[in-house]
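Engineer: Next comes the sequence, and after it the predicted model I'd like to discuss.
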Amino acid sequence: MARVDSWTWAVRMFKTRTAAAAACRGGHVKVNGVTAKPAQTVAVGDEVRVRTAGVERIVEVARVISKRVGPTVAVECFIDHSPPPPPREVLASIPQRDRGAGRPTKRDRRELEKLRGFNVD
């Protein structure tokens, strides 16, 4: 048995254990479908869902470790069930607002709603 924050750090899902604990406190880590606190224990066979940088990773615990190990050993400690990332074409087609452009104006919001098909008058 190991703590979920320690295990996710040990298998290199987070750079620091502090970041792993903060993700648990923020609700970005789930064990068997339930939001996990940093001290929750994980066992072999548990499903751990971690959301980092907008990407959700779904892994199954294959081996419980509490000390950080090398990347080749870390990969052997879990079974990755994550969906494949979306193709680059899909990511490129998602419109993004320019950095520093500020909040959308009322006119911008109406144009976005019209584009998305909401509130069509």
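Structural biologist: Perfect, thanks for sending it.

Engineer: only C-alpha atoms for contact and neighbour calcs from this point on.
Structural biologist: Fine.

Engineer: which stretches of this protein form helices?
Structural biologist: For the chain, the helices defined by DSSP state H cover 4-10, 17-25, 71-75, 88-93, 106-116.

Engineer: Look up the closest residue to the residue positioned nearest the centre of the chain, ignoring the ones flanking it.
Structural biologist: With distances taken as Cα atoms, centre = their mean, Arg51 lies nearest the centre of the chain, 1.1 Å away. Distances taken as Cα to Cα, 6 or more residues apart in numbering put His28 closest to Arg51, at 5.2 Å, once the chain neighbours are dropped.

Engineer: Tell me which residues touch the one you found, please.
Structural biologist: His28 makes contacts with Thr35, Arg49, Val50, Arg51, Thr52, as judged by Cα atoms under 8 Å, 6 or more residues apart in numbering.

Engineer: could I get those residues as a markdown table with distance to Arg12?
Structural biologist: Formatted as a markdown table, the contacts of His28 follow (distance: Cα to Cα, whole Å):
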| residue | distance to Arg12 |
| --- | --- |
| Thr35 | 20 |
| Arg49 | 14 |
| Val50 | 12 |
| Arg51 | 14 |
| Thr52 | 12 |
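
Engineer: Narrow those to those that are buried.
Structural biologist: Neighbour-count burial (16 or more other Cα atoms under 10 Å) applied to the contacts of His28 gives Thr35, Arg49, Val50, Arg51.

Engineer: Surely the last one is in contact with Gly26?
Structural biologist: No - if you go by Cα atoms under 8 Å, Arg51 and Gly26 don't touch, sitting 10.3 Å apart.

Engineer: Next one for the comparison:
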Amino acid sequence: MNHKISTEPGAKLRIDKWLWAARFFKTRSLAANAVEKGHARIGGASVKPAKEVRVGDRVEIEIERVVWQVEVLGVCDVRGPASVAQTLYAETEESRAKRQAELERRKTYREPAATLHGRPTKRDRRTIDKFSREG
């Protein structure tokens, strides 16, 4: 299968299409939606889904509250295998370190309500009421 990737300076593609081809999102509509909500920035500026990204641009993408900072190395308007998608960008060292730290923090962080199941018991309710009155 022939994946035409352009790495020429000035090669450009819509940001939503690029995010989909680079496999940051499963569908173009998910990519467009994320861009609409401001989860993708080019050079630090929020953009619309139709904004074109160029080879050499710095793009920030926020996915599930994790931020990726990548440099655009190539554009490809078809979605190829992951091995091809990974050649379209290079993640910055700073971004990689921050992402790893965030993933580690998530592994060790326990949601306060994770151990609770169902409704509070009578005993739980008394404790809650006691704290509520004190506040």
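Structural biologist: Perfect, I can see it now. Here the structure is a predicted model, which is why all the values come from computation and not from measurement.

Engineer: Of the contacts of His28 of structure 1, which is the nearest to Asp80 of structure 1?
Structural biologist: Proximity of these to Asp80 of structure 1 (Cα to Cα) peaks at Arg49, which lies at 10.2 Å.

Engineer: distance of whatever residue of structure 2 lines up with that closest one from Arg23 of structure 2?
Structural biologist: Applying TM-score structural alignment, one finds that Arg49 of structure 1 aligns to Glu60 in structure 2. Distance of Glu60 of structure 2 to Arg23 of structure 2, computed by Cα to Cα, to the nearest Å: 14 Å.

Engineer: next one: Gln100 of structure 2
Structural biologist: For Gln100 of structure 2, the distance to Arg23 of structure 2 - Cα to Cα - is 19 Å.

Engineer: Look at the two and report which has more neighbours.
Structural biologist: Counting neighbours by other Cα atoms under 10 Å for Gln100 of structure 2 and for Arg23 shows that Arg23 has the greater number, 20 against 12.

Engineer: Enumerate every residue touching the more buried one.
Structural biologist: Residues near Arg23 of structure 2 by Cα under 8 Å, 6+ apart: Arg79, Ala82, Ala85.

Engineer: switch the cut-off to 6 Å
Structural biologist: Shown in contact with Arg23 of structure 2 (Cα atoms under 6 Å, 6 or more residues apart in numbering): no residues.

Engineer: In structure 1, what residue corresponds to it?
Structural biologist: For Arg23 of structure 2, the aligned position in structure 1 is Arg12, judged by TM-score structural alignment.

Engineer: Could you find the counterpart of the residue nearest to Arg51 of structure 1 in structure 2?
Structural biologist: For His28 of structure 1, the aligned residue in structure 2 is His39 (criterion: TM-score structural alignment).

Engineer: One more: Ala39 of structure 1?
Structural biologist: Using TM-score structural alignment, Ala39 of structure 1 pairs with Ala50 in structure 2.

Engineer: you'd agree that match is up against Lys17?
Structural biologist: No - counting by Cα atoms under 6 Å, Ala50 of structure 2 stays clear of Lys17, with 8.7 Å between them.

Engineer: Those two: who's more crowded?
Structural biologist: Lys17 (25 against 14).

Engineer: Setting aside sequence neighbours, what's the nearest residue to Thr16 of structure 1?
Structural biologist: Excluding the flanking residues, the one nearest Thr16 of structure 1 by Cα to Cα, 6+ apart is Trp9, at 6.2 Å.

Engineer: Val64 of structure 1 versus that neighbour, what's the distance?
Structural biologist: According to Cα to Cα, Trp9 of structure 1 stands 12 Å off from Val64 of structure 1.

Engineer: same thing with Thr35 of structure 1?
Structural biologist: Counting by Cα to Cα, the separation of Thr35 of structure 1 from Val64 of structure 1 is 19 Å.

Engineer: Great, nothing more from me.
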